[in-house]
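Asker: Quick one, fold the following:
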Amino acid sequence: MTYFVTGTDTDCGKTLVSSALLTAVAGETVGFKPVASGCEKTEQGLRNSDALALMAASSIKLPYDDINPFAFAPAIAPHIAAAEQNVALTPARIQAQLNMAQHLGADFVLVEGAGGWRLPLSEGHYMSEVVQAMSLPVILVVGMKLGCLNHALLTIEAIERDGIVIAGWVSNQVDSTMKNQQENLASLQQMISAPFLGHIPHLENATAQNAAKHLNVTLLA
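Answerer: You can find the predicted model right below:
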């Protein structure tokens, strides 16, 4: 099964949750990060820390360029970075790179987005169009901080309006000082009808293995 992982915002913990899911699921797994900005220049080429984390958590090992085909050095919005390099960052090109995921024989495939649900691409397109074209169910990561209730509900409304199924959601405690953490989590559980896959507390050692202990992957269809 292939899922798309999106979040309520940038830095909400999509990669931690994705890595944890890849670690928790039994069978052959692989994670993709098709578009990434803020990449580091290395002798092997541009490398993104999120994509490297997904590679480390995947049981199927693929070349970096297959995992992250569109990599940009500036830590800015990908569509701006792409425009600066005259790269056509279109849904069709991204989907063409991801189609190979259907031929890997993997039991569990994750495609991690960048930013939030309505990430802009080139020519007035959005990453959400890729998800629609591939009919991928979504796993939503809610970054637990002030304002997360509004961010979560608006993101869910947009996903469902686009005709996409939300297969499950994960809350990730990005702000350890957030007031009324349990009350906010309870409100989200009451308002979101999709399966609740778990709450990842603020971890001092935020590894995929430690985060996976807080997830219930059996709730995924």
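
Asker: Could you use CA atoms for every contact and neighbour count after this?
Answerer: Will do.

Asker: quick one, longest strand in the protein?
Answerer: Longest strand in the chain, counting residues (DSSP state E): strand 108-116.

Asker: List of residues touching the helix or strand following that strand?
Answerer: Remark: after strand 108-116, the chain's next helix or strand is helix 127-134, criterion DSSP states H and E. For helix 127-134, the surrounding residues in contact (C-alpha atoms under 8 Å, 6 or more residues apart in numbering) are 4, 91-92, 94-95, 113, 117-121, 137, 162-164.

Asker: What is the subsequent helix or strand relative to helix 127-134?
Answerer: Once the chain leaves helix 127-134, the next helix or strand it forms, by DSSP H and E, is strand 138-143.

Asker: which secondary structure elements does that next one contact?
Answerer: strand 2-7, strand 166-172 (3 or more C-alpha pairs under 8 Å, 6 or more residues apart in numbering; DSSP states H and E).

Asker: Looking at the contacts of helix 127-134, spot the one nearest N184.
Answerer: W117 (21.6 Å; C-alpha to C-alpha).

Asker: Quick one: residues contacting the closest one.
Answerer: Here W117 is in contact with T6, G7, T8, M127, S128, T155, A158, I159 (criterion: C-alpha under 8 Å, 6+ apart).

Asker: if we go to 10 Å?
Answerer: Contacts for W117 (C-alpha atoms under 10 Å, 6 or more residues apart in numbering) come out as 5-9, 126-129, 131, 138, 140, 155-156, 158-159.

Asker: Ranking by neighbours, what's the top pick from the residues you listed?
Answerer: Neighbour counts for the contacts of W117, by other C-alpha atoms under 10 Å, peak at T6, which reaches 30 neighbours.

Asker: pretty sure it contacts A167?
Answerer: No: T6 lies out of contact with A167 (C-alpha atoms under 10 Å); the separation is 11.6 Å.

Asker: Give me the common contacts of those two.
Answerer: V138, I139, L140.

Asker: one more to line up against the first:
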Amino acid sequence: MTRTFFVTGTDTEVGKTFISGALLECAAREGLQTAAVKPVASGCEVTHEGLRNSDALLLQEAMTMDLPYQQVNPIALEPAIAPHIAAMEAGRRLDARRMEGVCRGVMSAGADLVLIEGAGGWRTPLGPRSYLSDLPQQLDIPVILVVGMQLGCINHAVLTAEAIRRDGLALAGWVANFVRDGMARPDENLATLRTLLPAPLLGVVPFDEATDYRAAAEHLQIAPLLG
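Answerer: Here you go, the predicted model:
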């Protein structure tokens, strides 16, 4: 049975890819086959093989299945700006339905665990009347929330969780990722989030593990996702 989750964050630069890689590593250590998709990515570099995104490459490295880059990251955009603006400048149209087809292809490839990573936060626009959050709704999959532990994270986390529930999806779990060194009152902030977020805490990743997703995997548990 394939279990699929959409990974979103409280903001951009909160470690969605880093935590996704760590979760994939956790699953691999449990003997599970894993795969991942980064449907749209901006900030890609020009290489002799075409545009490549560092986040998508990390996911490709962390997963156990051997998937071509184009299946991991079907929409690659060069400017490091909001995806819908980057697509508009490139004369392209972002379509959640097209992304859905790619994701379903990976979901049917035989992995035990599939992670589909968003871009930015939950309401990242794809166009004038569409959002990237349309994709997990179309796939009808639960969501993992990466909370960037920094000042303001409680408000961002609670609002994101509320939006996920309003969209009819389950919040399967959340990860507290310390993206800044020396956050004031970390324990108190964690306690508040535990009270307010209606999902299991999958782990707390300290700031000093921020460079290696394999080390971060030591701080996570995937059992709540597999039950």
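
Asker: what TM-score comes out when they're superposed?
Answerer: Scored against TM-score structural alignment, normalised by the length of structure 1, the superposed chains reach a TM-score of 0.97; 221 aligned residues with a C-alpha RMSD of 1.0 Å.

Asker: coming back round to it: wait, which of the contacts of W117 of structure 1 is closest to S18 of structure 1?
Answerer: Distances from S18 of structure 1 to the contacts of W117 of structure 1, taken by C-alpha to C-alpha, are shortest for V5, at 7.1 Å.

Asker: which residues touch the residue mapped onto the closest one from structure 2?
Answerer: Using TM-score structural alignment, the partner of V5 of structure 1 in structure 2 is V7. If you count contacts by C-alpha under 10 Å, 6+ apart, V7 of structure 2 has them with 16-17, 19-20, 38, 115-119, 121-122, 136, 142-146, 173-174.

Asker: give me that answer again for 8 Å
Answerer: K16, S20, L115, I116, E117, G118, V143, I144, L145, V146.

Asker: just curious, which of those residues is nearest to M65 of structure 2?
Answerer: Checking these one by one against M65 of structure 2 (C-alpha to C-alpha), the nearest turns out to be L115, at 12.3 Å.

Asker: so where's the longest helix in structure 1?
Answerer: helix 148-161 (DSSP state H).

Asker: That one aligns to what range in structure 2?
Answerer: Under TM-score structural alignment, the match for helix 148-161 of structure 1 is residues 153-166.

Asker: M107 of structure 2 is in contact with T4, isn't it?
Answerer: Yes: using C-alpha atoms under 8 Å, M107 of structure 2 is in contact with T4, at 7.2 Å.

Asker: Pull up the overlap in contacts between these two.
Answerer: When contacts are counted by C-alpha under 8 Å, 6+ apart, M107 of structure 2 and T4 are jointly contacted by V114.

Asker: Comparing those two, which residue is more hemmed in?
Answerer: Higher neighbour count among M107 of structure 2 and T4: T4, with 26 against 22, using other C-alpha under 10 Å.

Asker: Check the burial of the residue nearest to that one when sequence neighbours are not counted by counting its neighbours.
Answerer: Take T4 of structure 2 and drop its neighbours on the chain: the residue closest to it by C-alpha to C-alpha, 6 or more residues apart in numbering is V114, 4.6 Å away. Neighbours of V114 of structure 2 under the rule other C-alpha under 10 Å: 24.

Asker: now T211 of structure 2
Answerer: 10.

Asker: Over in structure 1, tell me which residue corresponds to it.
Answerer: Matched to structure 1 by TM-score structural alignment, T211 of structure 2 sits across from A206.

Asker: Tell me if its match really is in a strand.
Answerer: No: assigned with DSSP: H, G, I helix; E, B strand; the rest coil, A206 of structure 1 falls outside any strand and is coil.

Asker: residue in structure 2 matching S19 of structure 1?
Answerer: Match for S19 of structure 1 (TM-score structural alignment): G21.

Asker: pretty sure its match is in contact with A62, am I right?
Answerer: Yes: contact criterion C-alpha under 8 Å: G21 of structure 2 and A62 qualify, at 5.5 Å.

Asker: who has more neighbours, these two?
Answerer: G21 (26 against 23).

Asker: Return the residues in contact with that one.
Answerer: L58, L59, A62, M63, Y213, R214.

Asker: quick one: secondary structure of it?
Answerer: Per three-state DSSP, G21 of structure 2 ends up helix.

Asker: same question, the one 3 residues further on
Answerer: State at L24 of structure 2, reduced to three classes by three-state DSSP: helix.

Asker: what separates N53 of structure 2 from E117 of structure 2, distance-wise?
Answerer: Distance from N53 of structure 2 to E117 of structure 2, counting by C-alpha to C-alpha, to the nearest Å: 13 Å.

Asker: I misspoke; the intended subject was I75 of structure 2.
Answerer: Taken as C-alpha to C-alpha, the span from I75 of structure 2 to E117 of structure 2 is 13 Å.

Asker: Q70 of structure 2 now?
Answerer: For Q70 of structure 2, the distance to E117 of structure 2 - C-alpha to C-alpha - is 15 Å.

Asker: Look at these two and report which has more neighbours.
Answerer: E117 (26 against 17).

Asker: what's the average distance of the match of helix 148-161 of structure 1 to structure 1?
Answerer: Here the mean offset of stretch 153-166 of structure 2 against structure 1 after fitting is 0.4 Å, by mean C-alpha distance after the TM-score superposition for structure 1.

Asker: After alignment, which residue of structure 1 pairs with R98 of structure 2?
Answerer: So R98 of structure 2 corresponds to R93, using TM-score structural alignment.

Asker: Which helix or strand contains that match?
Answerer: With DSSP H and E as the criterion, R93 of structure 1 is inside helix 91-98.

Asker: can you pull the buried residues of that helix?
Answerer: With burial defined by 16 or more other C-alpha atoms under 10 Å, the residues of helix 91-98 of structure 1 counted as buried are P91, I94, Q95, Q97, L98.
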